[in-house]
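1. the following comprises the amino acid sequence and a computationally predicted model.
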Amino acid sequence: MTVRHVRACASKVPRDAAVGNTCKVPLGAIVSPFLSNKKTPMPMMPWQGKRLGSGVRCVRCRAMASRYCHVAEDRVTWRCALCGQQNKVKEADASRLLLMQTNHDNGDDEENHGSVSVMEWVSDASVSVKVRRTLVLLIDVTLDADHFEMLRVGLLDFLGKVLGNKDGPSRLAMASFGSVATLYHLGEEEGGEEATTSSVVEGDAFPVSLQGCIGGEEGQRGLAVATLEANLQRYFLEVNRTEGGGVSSGERERVLRRVERTLRAISPFSSRRNTPNHERPRCLVGSLSLVSKAIKMCEWSLDDGQQGGLGGSNQNLTSIMVVGGGNCTKGPGSIPSEDHPKFIHLEREALSFIEELAEFLTERSVVVDIFGAGHVSLDVPCLYPLTQNTGGCLMMYETFGKDLFAALESAYNRFIGTSAVMDFHLSADHFNVDQIVGPIKPVSAKNRRRAIAEGNGGSSGGGGSLLSDNAVELTSVEYDHGITLSLSMRADIPGDSTFFQVEVWYASLDGCWRHRVITSRISVTSSGREFILSVDPLAVGVTLAKKAMVDIRKAKYSRKVVDGVKKDLADRIYDIARNFSPKVRGDSGGIVARFFSKPTCLLKEELAILAEFVYHLGRTVAFTENAHRDEKTCFVAHFLRCGVESCARMVWPRCLTLGPQGPVALPAADIALQMEQHFLMDCGLDCFVWVKSNSAVGSTAVGDRERSILAKYNEYMWHFMLRGRFPAPEMHLCMEGTGNARYLQSRLIPTRQDTPEEQADQVRGLGSLEPGLRNAHITSLVSSFHCTDEPSFREWCRQTSLSCGSQALGIL
């Protein structure tokens, strides 16, 4: 199976612009530029000279030539596939043009997904400089003794794993935050000898008044800067790596020994007053400010690095991983309670400081990942700019357990490069770019100037900037990134196909500069039926979901806005079905019914999946009323950066049971609670393992049976579904009759509210059972669970004036 770098909403587009803009089906695509096909590796082309790629460009639209371009028989001219411009073939470009037409990764699937061509230029490895990674651990010292011990053990295990990676850290630093921020002396002494046990635990503690290294009074900043400069080399521990990128066992033990001594010297929080967690002093943002100042002073963070490709001027990648047990309650960035007389003023100051700090870190390729554990709010919306603008993540877990530290490891390993710039080329006569959603930011002025200089100095394609007005920078370079491109049609399309092109420049972790060009061809049709049959329901659903989540996040998850967005999504599905359904069943009632009720539209198979996706979307954390705003913000932040598969998993739960013949997929419906003794539900960020109670025992206590079932699913997930997946989901055991079961039940479709006939239609497994057994399952389901205010999928369809007929529930 060919990797799909471009997941278009439909493999065909309407010829008529009026139809394309009014059919309610979103036009666009979800681009995953960093995917790779391990079975058929992408062909690499050499990076010639210092140019930003060595391809041939169109003089009009500045798009790269591809295999879809037409070259004249005499090889004197070639026609651009995007704009139709006739370009002259220069003598120096003839060989490159031939190479670009023949050397590509062909992702053809004309019938279902269109055609995609991928080319990539790679710089010479002999002149490349490997990206050096720096890891800074920022830990919370206001934890209780038992939690801090779990944190200490987990961090040492995490460091032991990442140090062994070929892309492991070359420098390591550690800091903590509580009532003060402390930078620890992990580095060597001035004499170069191994530090003694007593000196390892030394550090420079900065009171809250001195943490404002970005803002604050001049005298305070000067004192903090002087202290940092005097001990700069002692903060960062250099890790001696081999030529292949690994570390020797002796070096690994040396690093872990110094970190362990530092962690053991830190005293957990103690208070005579038994201060609750949410009131403990945490200067989280102030400690980040202090660490950022130390990073700025290091010479390696100021490397100008002008060689190589567009986008990256820094051959270093710094990760700050914050592990905390609560929100920032002290120092810069802390927000007082809402009853404070100066709440509005102080909140504005705190948010301004955080945004300024985030911009400061972004300029230096510093990524901030924040992990929270426990049951204390992190105040995620306040910290969101730090992770969003720097390309980091913000995750929350229940305990300082295995799942948290697995997430730390997957977060560190998720990067495949740094400093990426992305550009989109479309036929200017046919399409406009309405919106780009993803982990993006505006292109910096430095990259704009460099693109102009390279475009004017290039040997092909005439002068002008290499970047169009659609260009953006990516906050990070990760395998699972998905950038959503929303389009609108400007004019009718005369030809039989249309094209758009994506260009990405980035530096991979091995130091090579890469220029990837993805060109997609989409067929044009005059038939509405052909168009709707070519729709990719998951791509359309994810596109609509990302737009909706951007809107509700801007409205701060206001209930009124959320309800309005849910209604708009349901109405949009109805409009699509009404526009393209071959049959519309009208109401044969009286004149009032004919004028004031909507006709019921039949949902055919191609639209039933989209309707079910939208139904599941309204039941996610982002749209529910009872979820905490921290959960909503974390969910939305991760959803907006992911590709189609990850987004679909977060919206539409994936259920399966492990039988004697292997895994068996199940519909995400509550009837599975009765049909199966145990099954797993994967919700993207969380995984729930359902275990039916043993009637012979009659107990809800976790026994050997439940532990073995959980271990079986855990082993299956880590071997087959979680390898390389970010973030690593948290596993939950949900036993029948326990409080945890409500989390799983809230995501399953409540088919118990449907008639037995509708249940048999929706769940094909019921139809294959004997009538007596089927009725027993349905009766037991209805008697075991209450009916809820949440409609089933069939009830939701009836409320939306849709009809599924005998369509079964989809299985993701």
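-> Structure's in. What do you need?

2. from here on, contacts and neighbour counts on C-alpha atoms
-> Fine.

3. residues near Ile532, how many?
-> Other residues lying near Ile532 total 24 when counted by other CA atoms under 10 Å.

4. repeat for Glu149
-> 16.

5. and Val433, that's in a strand?
-> Yes: counting by DSSP: H, G, I helix; E, B strand; the rest coil, Val433 is located in a strand.

6. in space, what's closest to it - neighbours in sequence excluded?
-> Counting by CA to CA, 6 or more residues apart in numbering, Leu487 is the residue found nearest to Val433 once chain neighbours are left out, at 4.7 Å.

7. quick one: what helix or strand has that neighbour in it?
-> strand 483-489 (DSSP states H and E).

8. can you list the neighbours in contact with stretch 73-87?
-> Contact with stretch 73-87 is made by 58-61, 63, 65, 68-72, 88-90, 94, 425-429, 498-500, as judged by CA atoms under 8 Å, 6 or more residues apart in numbering.

9. please repeat the previous calculation with a cut-off of 7 Å.
-> The list of residues contacting stretch 73-87 from outside it, by CA atoms under 7 Å, 6 or more residues apart in numbering, reads 58-61, 65, 68-72, 88-89, 426-427, 499-500.

10. run the chain-centre distance for stretch 711-731.
-> For stretch 711-731, the separation from the chain centroid amounts to 17 Å (computed by CA atoms, centre = their mean, to the nearest Å).

11. straight-line length of it, end to end?
-> Distance between the boundary residues of stretch 711-731 (CA to CA, to the nearest Å) amounts to 10 Å.

12. buried stuff in that stretch?
-> Taking 16 or more other CA atoms under 10 Å as the basis for neighbour counts, the residues of stretch 711-731 that come out buried are 713-714, 717, 722, 725-731.

13. next: stretch 586-600.
-> Within stretch 586-600, the residues that qualify as buried are 599-600, counting by 16+ other CA under 10 Å.

14. let's see which of the buried residues of stretch 711-731 end up in strands.
-> Among those, the subset assigned to strands under DSSP state E consists of 730-731.

15. residues in contact with the strand holding Leu487?
-> When contacts are defined by CA under 7 Å, 6+ apart, strand 483-489 is touched by residues 17, 20-21, 27-32, 430-438, 543, 641.

16. this is the other structure I want to compare:
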Amino acid sequence: MDFYENEDKNGIRYSWNVFPSSKLELIQLVVPLGSLYTPLKQTKNLLTVNYNPVSCRVCKSILNPYCQVNYQNKTWICPFCHQGNTLPKGYHSITPTNLPAELFHTYTTLEYKLSRAPPPSVCYLFVIDLCTEPDEFEVMKERLLEAIALIPENAIVGVITFDRNIRVHELTFSQLPKSHIIRGDKRHSTKSIKEMLGLPKIPVVLERKDITNNNKSNSSPYSTIHRVLQKASNCEFVLSTLIEQLQPSYWPVLVGQRPDRAVGNAIHVAETILSSRAGAGRIVALLSGAGTVGPGSIVGFERTHAIRSHHDLLKGNAKYTAPAKKFYHEIAEMASQNSHSIDIFSVALDQIGLFEMISCPRLTGGCICVCESYKHENFKKSLNKLFQPNSSHFDARIQVKTSQNLQYIGCLGNCFSANPQKAKKKPTISLSGTNVGKNLLQKSSQLRISTLTNNQTFAFQFDLVKKKPNQDQNEDNKTQRKQQQQQQQQQQKKQNKTQQQQQQEIGLIQYRTLYQHNGEGWRVRVTTTAHRIVSAQTRLQLIKCGFDQEAAAVIIARESMNKTESAKPKNVVRWLDKNLISFSTKFGTYVQNQPRTFQLEKNFSLFPQFMFNLRKSPLLKIFGYSPDETTFHKHCLFQENVQNSILMFQPMLFQYSMKDVPKPVLLDSSSVQKDCLLLLDTFFVVLIWRGKKIAKWAKLGYQEQEEYKDFKALLQMPIRDSYNLLNDRFPSPRFIQCNQGTSQARLLQSRVNYSQRYTTSNQNIQQLPNLQFENNNENACLTDDVSFQVFMSHLKKFVCQN
């Protein structure tokens, strides 16, 4: 079974592609039944049609290749609720040889262009931190001007700056700049902010004539919002002039104190302004430090009081954290309900409070970019990619439907639960009583994402429906009684029976994504997948052949991140170890009490390695990482697809040498040689490492000599490959070049597996002269970390003795 082909076609991968037949069998498989779905993936041969989809009158599922169509009566049976539907007039001419695209099995993913009125233009509201060093502030203005030039002309823009106070700038008159000032050290309600700024209580649609006609807007009751939010093409000069004339904060900062930053109030004011306008929007926050003033503050003024660490959070010594998280969560819910996303660019050497602010990008589909300086290239590339055409889509809603033999549990991803209105009839969608995640799904199969990128991926989990006893016998008796009715009804009921029998063997899942395509028109992308349901007792080998170990590892990684919200990382690691032992016991082949006989099949063999690297990755290893860094890593894991997610806990390592062509090598200390170059891709960092011999040759300048042009080409190969990674990824990762033995080389040392270790001739490890290299390998390391070989030996021991 080709999982990659299915991903290229439908943008989806399942942990189990053949489903078990009961809840108990699924529990015994250890790995949950889940999918990783990228709704807007640029799939192969994606077909876009210019008409509205045909939906079921009962459950609203979309017509798909797995529906049973009666070409004579012009009807079709929904495979999800088994109800009959009449085809619209436009479909009355279809025949088995003349089918619409949605009935072809080659188009299990189809996109529809809806005939709806175009949505309002997207609004970009910039929130700029003025408490920045002067040299950094000038670079920030240059980068911001470059990015603003990429904004579409029909987009709406606005600017807010803040330090101790918040300034809402008007964009109507360049010669006399005007701004509204709001205190930042006081908590304001949304109602009071609207009253202070003169904003409408009900969201209004800013029509083109209202925005361009500045003279008439002064007499309008909504004149403030017209002056604050302007069309990009109309205020290009005013906006550029405003940014060029911005100056760093003039508030004095005493020695030993932090600047006054009203971060929480600034984001609250920005969301309040956007909520006064109908339509999608983005809040782009450029932050240079932690909030110290007003609601949302995470630290006090005195620098003697350090920002909270993981140790403080575990001990309950972070007094600012709980109220700040609650404040930002309220803003995030408000933004998500209004189809607004919040993007955070953290540009600072210290923490800015991402741990407390994570609800803002997580619930709205916003992005997070972390860098140390505005001068770094990854900030420039990430900010520019934010405004690239066709890179982001808005106001998305994802709905998941399952057949009656499956239950939908929930979603783990950066999204918000959109609770639909209660229907009069009993819902036909199967929902399980278990909820995954605290803020992602609460007994609802509809999700909202304010901003949806082409690469954004969601993890959905499913369960099997518990069958009722004597269900098949009751259905047969009911069918016999139906045969006594009229001939037309009898034929219809036979079709229903056939459909139900097929549903007992096949599980159907349909994903429907409604979104604003690039802020222009409405589109719906529909993906329908079918899976065989077999008994694990009699056909376990068929289920094993459908196991996707890469997708399963990512689903387990997301579930472990979800558990860290309420459990300590060490307890999550124990949960991983327990599941891995159960998994290996279930699918491994071995002789009792003989660990050397333990083996896993090919499509299971990498799963223990994934779990080993997940245990030691920054996702679960909090030592040496700040809460902000850990939060950033978790956010990216919940955002990315399978390949990028695996890189986060099992990086790729490529080797370049004069002896061989560039090739991927094991993430092991044996691959670290002094006569080669290595390219390490951890998703967050792209690192080029030079061995001692290569670094010495480069220092002597051999690459500048004509007779050593091959050496020059060798030095350029990893740089060229790294640029491809930097240009394709968002947010752009850090790019580092280092030599063996330098301080930055520790990034490579911390991720490789040390299969070569020190040995001692004496049991006292403190006697350093007795330390020796195993196999005379100079890459051996004195470390407390367990190697993969030792990890596997213990795993085999536990499994064979279980």
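-> Looks like it arrived, so ask away. Remember, predicted model here, so these are calculated numbers, not experimental data.

17. TM-score for this pair?
-> Superposed pair, TM-score by TM-score structural alignment, normalised by the length of the second structure: 0.76. Supporting alignment: 689 aligned residues with a CA RMSD of 4.1 Å.

18. ok now the strand holding Leu487 of the first structure, how far from the chain's centre?
-> Counting by CA atoms, centre = their mean, strand 483-489 of the first structure comes out at 19 Å from the chain centroid.

19. which residue ranges form the helices in the stretch 201-350 of the second structure?
-> 208-212, 214-217, 223-228, 236-244, 263-275, 310-315, 321-337 (DSSP state H, counting those that start in this stretch).

20. closest to Glu138 of the second structure out of the ones you listed?
-> Using CA to CA as the criterion, the shortest distance between Glu138 of the second structure and the helices of the stretch 201-350 of the second structure is 8.7 Å, found for helix 236-244.

21. same for that closest one, what does it pack against?
-> The elements that helix 236-244 of the second structure packs onto, with contact taken as 3 or more CA pairs under 7 Å, 6 or more residues apart in numbering; DSSP states H and E, are helix 134-148.

22. what residues are up against Met140 of the second structure?
-> With contact set as CA under 7 Å, 6+ apart, Met140 of the second structure has these partners: Tyr374.

23. and it? What does it align with in the first structure?
-> In the first structure, Met140 of the second structure lines up with Leu151, judged by TM-score structural alignment.

24. sec struct for the aligned partner of Phe424 of the first structure in the second structure, please.
-> Taking TM-score structural alignment, the alignment pairs Phe424 of the first structure with Val400 from the second structure. Using three-state DSSP, the secondary structure recorded for Val400 of the second structure is strand.

25. so the residue lying closest to Val400 of the second structure once chain neighbours are set aside is in which element?
-> With CA to CA, 6+ apart as the criterion, Val400 of the second structure has its nearest non-adjacent residue at 4.8 Å, and that residue is Tyr511. Element membership of Tyr511 of the second structure [criterion: DSSP H and E] is strand 506-517.

26. so which strand or helix has Ala205 of the first structure?
-> Assigned by DSSP H and E, Ala205 of the first structure falls within strand 203-206.

27. so that strand corresponds to what in the second structure?
-> Counting by TM-score structural alignment, strand 203-206 of the first structure corresponds to residues 179-182.

28. tell me where the stretch 51-200 of the first structure has helices.
-> In the stretch 51-200 of the first structure, the helices defined using DSSP H, counting those that start in this stretch lie at 94-102, 145-163, 197-200.

29. export those helices to JSON lines and tack on distance to Gly222 of the first structure?
-> Supplementary listing: the helices of the stretch 51-200 of the first structure in JSON lines, determined by distance: least, CA to CA, whole Å:
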{"stretch": "helix 94-102", "distance to Gly222 of the first structure": "56"}
{"stretch": "helix 145-163", "distance to Gly222 of the first structure": "33"}
{"stretch": "helix 197-200", "distance to Gly222 of the first structure": "25"}
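
30. longest helix in the first structure, by residue count?
-> In terms of residue count, the longest helix belonging to the first structure (DSSP state H) is helix 559-580.

31. name the helices or strands packed onto the helix or strand following it?
-> Note on helix 559-580 of the first structure: by DSSP H and E, the next helix or strand toward the C-terminus is strand 584-585. When contacts are defined as 3+ CA pairs under 7 Å, 6+ apart, strand 584-585 of the first structure packs onto strand 600-602.

32. mean deviation of the helix or strand just after the strand it packs on from the second structure?
-> Note on strand 600-602 of the first structure: by DSSP H and E, the next helix or strand toward the C-terminus is helix 605-617. When the second structure is superposed, helix 605-617 of the first structure averages 1.4 Å from its matched positions, counting by mean CA distance after the TM-score superposition for the first structure.

33. what range in the second structure does helix 605-617 of the first structure sit on?
-> Counterpart in the second structure of helix 605-617 of the first structure, with TM-score structural alignment as the criterion, is residues 602-614.

34. and the matching stretch, how far out from the chain's middle?
-> Here stretch 602-614 of the second structure is found 22 Å from its chain centre; the criterion is CA atoms, centre = their mean.

35. likewise for stretch 2-19 of the first structure?
-> Taking CA atoms, centre = their mean, one finds the center of stretch 2-19 of the first structure at 23 Å from the center of the full chain.

36. list the buried residues in that stretch.
-> Within stretch 2-19 of the first structure, the residues that qualify as buried are 3-17, 19, counting by 16+ other CA under 10 Å.

37. in a markdown table, list the helices of the stretch 201-350 of the second structure along with mean neighbour count and distance to Gly281 of the second structure.
-> Supplementary listing: the helices of the stretch 201-350 of the second structure in a markdown table, determined by neighbours: other CA atoms under 10 Å; distance: least, CA to CA, whole Å:
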| stretch | mean neighbour count | distance to Gly281 of the second structure |
| --- | --- | --- |
| helix 208-212 | 16 | 16 |
| helix 214-217 | 14 | 22 |
| helix 223-228 | 22 | 14 |
| helix 236-244 | 17 | 18 |
| helix 263-275 | 26 | 7 |
| helix 310-315 | 13 | 33 |
| helix 321-337 | 20 | 9 |
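
38. Ser750 of the second structure is nearest to which of these?
-> That would be helix 310-315 among the helices of the stretch 201-350 of the second structure, by CA to CA, at 19.8 Å.

39. distance from that closest one to the middle of the chain?
-> Once both centres are worked out by CA atoms, centre = their mean, helix 310-315 of the second structure turns out to sit 26 Å from its chain's centre.

40. what's that helix in contact with?
-> Surrounding helix 310-315 of the second structure, the residues in contact under the criterion CA under 7 Å, 6+ apart are 318, 626-627.

41. the same query, at a cut-off of 6 Å, please.
-> If you take CA atoms under 6 Å, 6 or more residues apart in numbering as the criterion, helix 310-315 of the second structure is touched by 318, 627.

42. try stretch 595-613 of the first structure
-> Contacts of stretch 595-613 of the first structure from elsewhere in the structure, counted by CA under 6 Å, 6+ apart, are 537, 578, 584-586, 801-804.
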